[in-house]
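Chemist: here is a sequence together with a model predicted from it:
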Amino acid sequence: MNDEAMIENRTFDEIQVGDTASVVRTLGEEDIQLFALVSGDVNPAHMDADYAATDMFRRVIAHGMWGGGLLSAVLGTELPGPGAIYVSQSLRFLRPVGLGDTITASVTVKEKREKHMLLLDCACTNQAGETVISGEAEVKAPTEKVRRARVALPEVSLRDHDGYRRLIDVTANGTPEVTAVVHPCSAAALLAAVEAADANLISPVLVGPEAKIRKAAGEAGRDISAFRIVPAAHSHEAAAKAVDLVRAGEAQLLMKGSLHTDELMGAVLSSATGLRTERRISHAYIMDVPGHPTPLIITDAAINIAPTLAEKADIIRNAIDLAHVIGIEEPRVAILAAVETVNPVMPSTLDAAALCKMADRGQIAGGLLDGPLAFDNAISEAAAKEKGIVSTVAGKAQILVVPDLEAGNMLAKQLTFLGGADAAGIVLGARVPIILTSRADSLRTRLASCGVAVLMARAATKAAPGLVQEAAA
């Protein structure tokens, strides 16, 4: 084993006055986040970039991360090294430490004392040679020699996926959209509507049995006196009346409450009184996946069970429109299958090839299509390269078109429950966007679903076109 893989101490007898050692580290964003996670210190002076810009002397960072951390690393691994006991330290913070600064932490033996005690001068300097920290440390040095393999540190990944917050912030700046909330007769359903109203996203009109709605509000502990209630005897009537409100121009959005999706969609799909357009109605998840650089739109995972080729074309058109609204100008669309080659006995691969040809002929516009693609080579450039796939979409897909509802449902739930993703759901292709929320959704996900629907409604009416570009920033 080479020397770099080993860690070796210096015993008290080996150490001489004037001996020195150092480590070098560059301060990155993850360092600050990890420090906050471990310590619980969320001081905005270092967690909030806007705040920190006006508070340059971030002494909390210097002390917690560099003073106690880097100097401890020198003492514990270099001088004296393994077996050293840190007794005390006194540090002075002379200059600010900021993101991107490269800090050299050094210790120098100043005195050797009785009982194997050492007094060391400590200093941290930045890339300009300026001293940012100075002080002293008292350490009990080891008396026995230690040489052993250096412990490999575990890989740590911070799940920072805050795209929904930016979306919510942008949409909350406008006038809330009047939203018919269908049968909000459970505490969770009622709370979802009230929270969206509190966030200035929607102005709810509560449609359903009034007594049940008020009971749900009581269970949720929320005041609904400011909201309009449209009485309905049961969930079917609530769905019909909510659709009527949209048709009459009294609501710009629909939001599912505590009724089955098929009850709501039955009213939406009615040929005589529903909200059909020329497009096939479809569902899309906007997934915020930890570690993935862009949102992933997965479609269809809730409405179309086994879509035909023509229905898949509309599903893709709806998804492309959605991508445009959230700021993706030319979305990359991967049509998923189990393999990346056309196989006559696998209908999903034949559909993928046909859909790509439709795009070539201008029948599907606004995005870049490729398929069939397996999931791995749709989202991983390394996997696509390994398979020898040359494509503008492979490895960089932003829309994932699944072969059927079961595949989409399983994919979205795997990303959610195993990958920690958030999944905001919306129904597209009707006269107005339809917000689908689940009891298992977090507050952030519920608000994101509302935010996306608000963006769609505003884009359709061109009431606030600038929001689209802001949401993508």
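Modeler: Yes, it's here.

Chemist: going by C-alpha atoms from here, please, whenever you check contacts or count neighbours.
Modeler: OK.

Chemist: endpoints of stretch 412-426, how far apart?
Modeler: 13 Å (C-alpha to C-alpha, to the nearest Å).

Chemist: what's the neighbour count on Asp121?
Modeler: Counted with other C-alpha atoms under 10 Å, residues neighbouring Asp121 total 20.

Chemist: assign a three-state SS to it, would you?
Modeler: Three-state call for Asp121 (DSSP: H, G, I helix; E, B strand; the rest coil): strand.

Chemist: residues in contact with stretch 197-205?
Modeler: 168, 171-181, 193-194, 196, 227-230, 447, 450-451, 454 (C-alpha atoms under 8 Å, 6 or more residues apart in numbering).

Chemist: select from these every entry located in strands.
Modeler: Under the assignment DSSP state E, the contacts of stretch 197-205 contribute Glu177, Val178, Thr179, Ala180, Val181, Arg228, Ile229, Val230 to strands.

Chemist: take a look at this one as well, against the first:
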Amino acid sequence: MQYHNTPYDKLQVGDTAELARTCSVDDFYVFANNSGNHNPLHLASEDGDGDHINEAVAPAMFVGALISAVLGNVLPGAGTLYKSQRFDFVERAHAGDELVSKVTVLEKRPNREVVFETVVTRPSDSAVIVSGQAVVIAPEKEMVFAELDLPGLVVKRHRHFDAMLEKVRPLPPMPTAVVAPEEPNALGGALLAAHETIITPILIGDPDKIAQAAAEIGASLDGIKIIAQSDHVNAAHAAVDLVAEGRAKALMKGHLHTDELLKAALRRENGLRTGRRFTHVFVMDVPGQPRPLLVTDAAINIEPDLETKIDIVQNAIDLALSLGIENPRAGVLSAIETVNPAIRSSVDAALLSKMAERGQIKGGLVDGPLAMDNAVSLAAARSKGIVSDVAGKTDILVVPNLDAGNMMAKQLTYIANAEGAGLVMGAKAPIILTSRADDDKARLASCAVAALHEAFSLPRTGAPA
């Protein structure tokens, strides 16, 4: 695409031009960062006027800036400089509104000065949002410019987790056995989820250490049930007892080793086995990505064989379905996208794909082997001639081993600014795994994912654990 400007000598009174743009929530976050105007009334995540509604009102100067886009890009176009601009703000626009900005030449003055009538309207109801008048210095000569390839912007906003939190709020709080919340982060995550009415925590551990952790974060434990267990192993078993007896619907890891918690859940008598292997799934909210990405297994199965990978894939599909992802697409990763007998992950991926075709893995689409690029990029998949309903549109990334999964999740977190919710699948109840490095959003999201999965109540069957 090319832009042609209109120099001063060729401008005529009555010349007009317009551009249309749909305002987005991310537009307003970018404007807040660039302008320094952090008025919460403009941000979709905030209630800026105390009426319990998050309005996401378009900033007035953002709307006004749409006029400059017409003047700078179209009429007069490249080379135009502002002298003055008057605005009358008549109505308010909101995120999701389509706005049309229009300029009309009113007067030509000496020294290449041109007066424009300016207006921004909302076509859906013919409302005038902004009217006014601009004086610009028009370009002296005619020029042609190719469309500029500007650097892209990614807003560090976790809209997928925001949507999950909204989805889980109408559900009744899920009774959750929190094991050894004896450290501020571990206790704080459970109390935050309780404050958001996602869970009803039952704290199991050393009461003195729990009280000390609460004091450190300035939190009250009033009304919260505490079951005294000074030993982490006993605390884990007591928590599993609560779930086995139906008094709790989920387990949540506190300040203890993961293997202590899972050993209790895997006990033969009155444990949480279902016939599936326990597998771990990260639900990653990566800014700029159109959907959440599930990464599995990144925390439990170190070098899974094919039989284990069957459960890894099935558990992840079940979780994706409970999160509202219809017909989830699982891409089984390898270093290459063709089968090489020397690369075990490529062979396993091909077998898993065929098993899904034959109905041995249910509820979603499975394809592999896929390299990471053609799993998440349609362009990369097409460039390699891959014809697949999964390639480039993957919801679930099935990694070859724990090393690959753990590194991928941490790369997404620390390089791509993702948030990650962690859940253990394959048990009679979801097991929430949080890390000391998790922030509040990640802890809330982990609880929300567990609550959504529990509410979905998928049948759990499969091979012995």
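Modeler: Arrived safely, thanks for sending. Treat the numbers as computed from the prediction; the structure is a model and nothing was measured.

Chemist: quick revisit: by neighbours, which of the ones in strands among the contacts of stretch 197-205 of structure 1 wins?
Modeler: Ala180 (33 neighbours).

Chemist: what residue of structure 2 matches up with that one?
Modeler: By TM-score structural alignment, Ala180 of structure 1 lines up with Ala177 in structure 2.

Chemist: pretty sure its match is in contact with Leu242, am I right?
Modeler: Yes - using C-alpha atoms under 8 Å, Ala177 of structure 2 is in contact with Leu242, at 7.2 Å.

Chemist: quick check: neighbours shared by the two?
Modeler: By C-alpha under 8 Å, 6+ apart, the residues touching both Ala177 of structure 2 and Leu242 are Ala248.

Chemist: quick one: the strands in the stretch 351-465 of structure 2?
Modeler: Along the stretch 351-465 of structure 2, the stretches classed as strands by DSSP state E, counting those that start in this stretch are 365-370, 396-398, 419-425, 431-432.

Chemist: okay if I get these as CSV plus distance to Ser220 of structure 2 and mean neighbour count?
Modeler: Converted to CSV, the strands of the stretch 351-465 of structure 2 look like this (distance: least, C-alpha to C-alpha, whole Å; neighbours: other C-alpha atoms under 10 Å):
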stretch, distance to Ser220 of structure 2, mean neighbour count
strand 365-370, 47, 27
strand 396-398, 39, 28
strand 419-425, 26, 26
strand 431-432, 23, 27
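
Chemist: quick one: which of those is nearest Gln212 of structure 2?
Modeler: strand 431-432 (23.0 Å; C-alpha to C-alpha).

Chemist: how much does the closest one stray from structure 1?
Modeler: Here strand 431-432 of structure 2, set against structure 1 after superposition, deviates by a mean of 0.3 Å using mean C-alpha distance after the TM-score superposition for structure 1.

Chemist: distance between that strand and the chain's centre?
Modeler: Chain-centre distance of strand 431-432 of structure 2: 20 Å, with C-alpha atoms, centre = their mean, to the nearest Å.

Chemist: ok, and the closest non-adjacent residue to the counterpart of Asn406 of structure 2 in structure 1?
Modeler: Superposed on structure 1 with TM-score structural alignment, Asn406 of structure 2 falls opposite Asn409. Spatial nearest neighbour of Asn409 of structure 1, excluding adjacent residues (C-alpha to C-alpha, 6 or more residues apart in numbering): Ala301 at 4.7 Å.

Chemist: contacting residues for the alignment partner in structure 2 of that neighbour?
Modeler: Matched to structure 2 by TM-score structural alignment, Ala301 of structure 1 sits across from Ala298. Applying C-alpha under 8 Å, 6+ apart to Ala298 of structure 2 gives the contacts His280, Val281, Phe282, Val399, Asn401, Leu402, Asp403, Ala404, Gly405, Asn406, Ala409.

Chemist: wasn't the first one part of a strand?
Modeler: Yes - inclusion of His280 of structure 2 in a strand is indicated when three-state DSSP is applied.

Chemist: ok, now how distant is it from Asp348 of structure 2?
Modeler: Taking C-alpha to C-alpha, one finds His280 of structure 2 at 19 Å from Asp348 of structure 2.

Chemist: next: the second one.
Modeler: Note on Val281 of structure 2: its distance to Asp348 of structure 2, by C-alpha to C-alpha, is 19 Å.

Chemist: so these two - more neighbours on which side?
Modeler: More crowded of Val281 of structure 2 and Asp348, by other C-alpha under 10 Å: Val281, with 29 against 24.

Chemist: nearest residue to the more buried one other than its sequence neighbours?
Modeler: Counting by C-alpha to C-alpha, 6+ apart, the residue nearest Val281 of structure 2 is Thr296, at 4.7 Å.

Chemist: checking my notes, Lys110 of structure 1 in a helix, right?
Modeler: No - with three-state DSSP as the criterion, Lys110 of structure 1 is assigned strand and is not in a helix.

Chemist: that one touches Asp121, doesn't it?
Modeler: Yes - in terms of C-alpha under 8 Å, Lys110 of structure 1 counts as a neighbour of Asp121; the distance is 6.1 Å.

Chemist: give the equivalent position in structure 1 for Ala228 of structure 2.
Modeler: Looks like Ala228 of structure 2 aligns to Pro231 there (TM-score structural alignment).

Chemist: over to Val103 of structure 2?
Modeler: Correspondence of Val103 of structure 2 to structure 1, assessed by TM-score structural alignment: Ala105.

Chemist: same check, this time on Ala265 of structure 2
Modeler: Aligned partner of Ala265 of structure 2 by TM-score structural alignment: Val268.

Chemist: starting at the chain centroid, how far to the helix or strand harbouring that match?
Modeler: Per DSSP states H and E: Val268 of structure 1 is located in helix 261-269. Offset of helix 261-269 of structure 1 from its chain centre (C-alpha atoms, centre = their mean): 30 Å.

Chemist: would you map the helices across structure 2?
Modeler: Along structure 2, counting by DSSP state H, helices occupy 25-35, 60-73, 159-168, 184-195, 207-217, 232-244, 258-265, 306-322, 344-357, 372-376, 378-383, 402-414, 440-456.

Chemist: can you list those helices in CSV and add distance to Gln133 of structure 2?
Modeler: Below are those laid out as CSV (distance: least, C-alpha to C-alpha, whole Å):
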stretch, distance to Gln133 of structure 2
helix 25-35, 22
helix 60-73, 10
helix 159-168, 38
helix 184-195, 50
helix 207-217, 55
helix 232-244, 68
helix 258-265, 65
helix 306-322, 53
helix 344-357, 63
helix 372-376, 47
helix 378-383, 45
helix 402-414, 47
helix 440-456, 45
